[in-house]
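Visitor: I would like to see how this sequence folds:
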Amino acid sequence: MRIGELAGATGVGVRLLRYYEEQGLLVPRRTPGGHRVYAGDAPLTVRRIRMLLEAGLPTRVIREVLPCIEGDGMVVHPCVSGQLREQLREMDRRMAEMRASRGSLAAILAAAGD
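Guide: Next up, the predicted model:
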C-alpha cells in the first residue's frame, strides 16, 4: 500500500508516517520511481508505534522494542521486559521530581499570599 493509503487506514498523517520512517520505526520498500510501498502489516505496525508512544516511550526505545512485539496486539517478548521496566522506573523518577517541583512552587505561591 502507498503512504496515502496507510495514512487513511490508520488515521495517522503522511508527515507523521514519514517521521516514523526517519526514526527507523516504519520501513517501506521503494518502487523504481522512488514511491514508498508498505507491507500489508504496516497498519498493525503503526498501531503498535502509536500505543508505545502513548505509553511515553521515546522513539529510540520503540525502535528496539518494536521487533519484539508479537501477535496482533501488544504481546512483548520477554527479551525486552527489562528495558520496559527501566523505562517505567525512569518515568516514576521523573514524576517524583515533578511532584517535588510542584510542592516547591506551591510553597512559593503560598508565601506570596496567592
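Visitor: alpha carbons only for contacts and neighbour counts from here, please
Guide: Will do.
Visitor: return the distance of the lengthiest helix in the chain from the chain's centre.
Guide: When the chain is parsed with DSSP state H, its longest helix is helix 81-111. Distance of helix 81-111 from the chain centroid (Cα atoms, centre = their mean, to the nearest Å) equals 21 Å.
Visitor: for it, which residues meet the burial criterion?
Guide: 84, 87 (16 or more other Cα atoms under 10 Å).
Visitor: check which helices and strands it is in contact with.
Guide: Using 3 or more Cα pairs under 8 Å, 6 or more residues apart in numbering; DSSP states H and E as the contact test, no helix or strand touches helix 81-111.
Visitor: and for the closest residue to residue 65 other than its chain neighbours, the neighbour number?
Guide: Using Cα to Cα, 6 or more residues apart in numbering and skipping residues adjacent in sequence, the residue nearest residue 65 is residue 80, 6.4 Å away. Applying other Cα atoms under 10 Å, we find 17 other residues in the vicinity of residue 80.
Visitor: one more to put side by side:
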Amino acid sequence: MRIGDIARQAGVSTRALRYYEERGLLAPDRTHSGQRTYPGSAVERVRLIQQLLTAGLPSRTIRKLLPFIEAGQGSPDAFELLAAERDRITATMADLAATRDALDRMIEIAHHPTPEHCPALREPPWAPYTDVADDGAAALEPAAPTSEPSN
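Guide: Have a look, this model is predicted:
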C-alpha cells in the first residue's frame, strides 16, 4: 500500500506517517523508484501509535514498547516503562491541578477583593486635607491617617 492509502485508512496525514518513520515507529519498504510502500498491517500499527500518543506517551517510549507489543508478550522492561510513564503523567496532572487551584484563588480574589490582597483598599494613596492653623490663619494640612479605608 502507498503512503496516501495508509494515511486515509488510518485517519492521519502523510506528514504524520513520515514523522513516525523518522522516529523509528514505522518502517516502510521502498520501491525501485524510492516510493514508500506499507503492508496492510501498517494501518493497525498507525492506529496503535495514535492511541499511545493520545495517552501521553512520547514517541521514544512508544519506540521502546513496540517490540513487546509486536511479540504479544509483556516483560518487566515493558511494565517498568509503562509505570514510569504513568508516574510522569500523574506528576504532570498534580502540577496542573496546583496551577488550576492558584488560578481559582486569583479569580476569587478578583471577584471579592480585600485589603489584605488589594493595596488600593488599604490606606488611601493620599490623605484628606483640613483647614487648620495654629495662628488662626487658614492652612491646608493633611488629616491624621485612619486605619479604615474611606469610600
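Visitor: now the residue nearest to residue 65 of structure 1: how far from residue 13 of structure 1?
Guide: Distance of residue 80 of structure 1 to residue 13 of structure 1, given as Cα to Cα, to the nearest Å: 29 Å.
Visitor: for structure 1, what spans make up the helices?
Guide: Per DSSP H, structure 1 carries helices over the ranges 3-10, 14-22, 42-54, 59-65, 81-111.
Visitor: between those, which one is nearest to residue 28 of structure 1?
Guide: Minimum separation from residue 28 of structure 1 across the helices of structure 1 (Cα to Cα) falls at helix 14-22, 7.8 Å.
Visitor: which strands and helices lie in contact with the closest one?
Guide: Counting contacts by 3+ Cα pairs under 8 Å, 6+ apart, helix 14-22 of structure 1 packs against helix 3-10.
Visitor: and the helix it packs on, how far from structure 2 on average?
Guide: Aligned to structure 2 and superposed, helix 3-10 of structure 1 gives a mean residue distance of 1.4 Å (mean Cα distance after the TM-score superposition for structure 1).
Visitor: what about the nearest residue to residue 37 of structure 2 once chain neighbours are set aside, how many neighbours?
Guide: Excluding the flanking residues, the one nearest residue 37 of structure 2 by Cα to Cα, 6+ apart is residue 2, at 4.8 Å. Neighbour count for residue 2 of structure 2, taken as other Cα under 10 Å: 15.
Visitor: got the helices of structure 1 as JSON lines, with distance to residue 28 of structure 1 columns?
Guide: Listed next are the helices of structure 1 as JSON lines, based on distance: least, Cα to Cα, whole Å:
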{"stretch": "helix 3-10", "distance to residue 28 of structure 1": "9"}
{"stretch": "helix 14-22", "distance to residue 28 of structure 1": "8"}
{"stretch": "helix 42-54", "distance to residue 28 of structure 1": "9"}
{"stretch": "helix 59-65", "distance to residue 28 of structure 1": "15"}
{"stretch": "helix 81-111", "distance to residue 28 of structure 1": "26"}
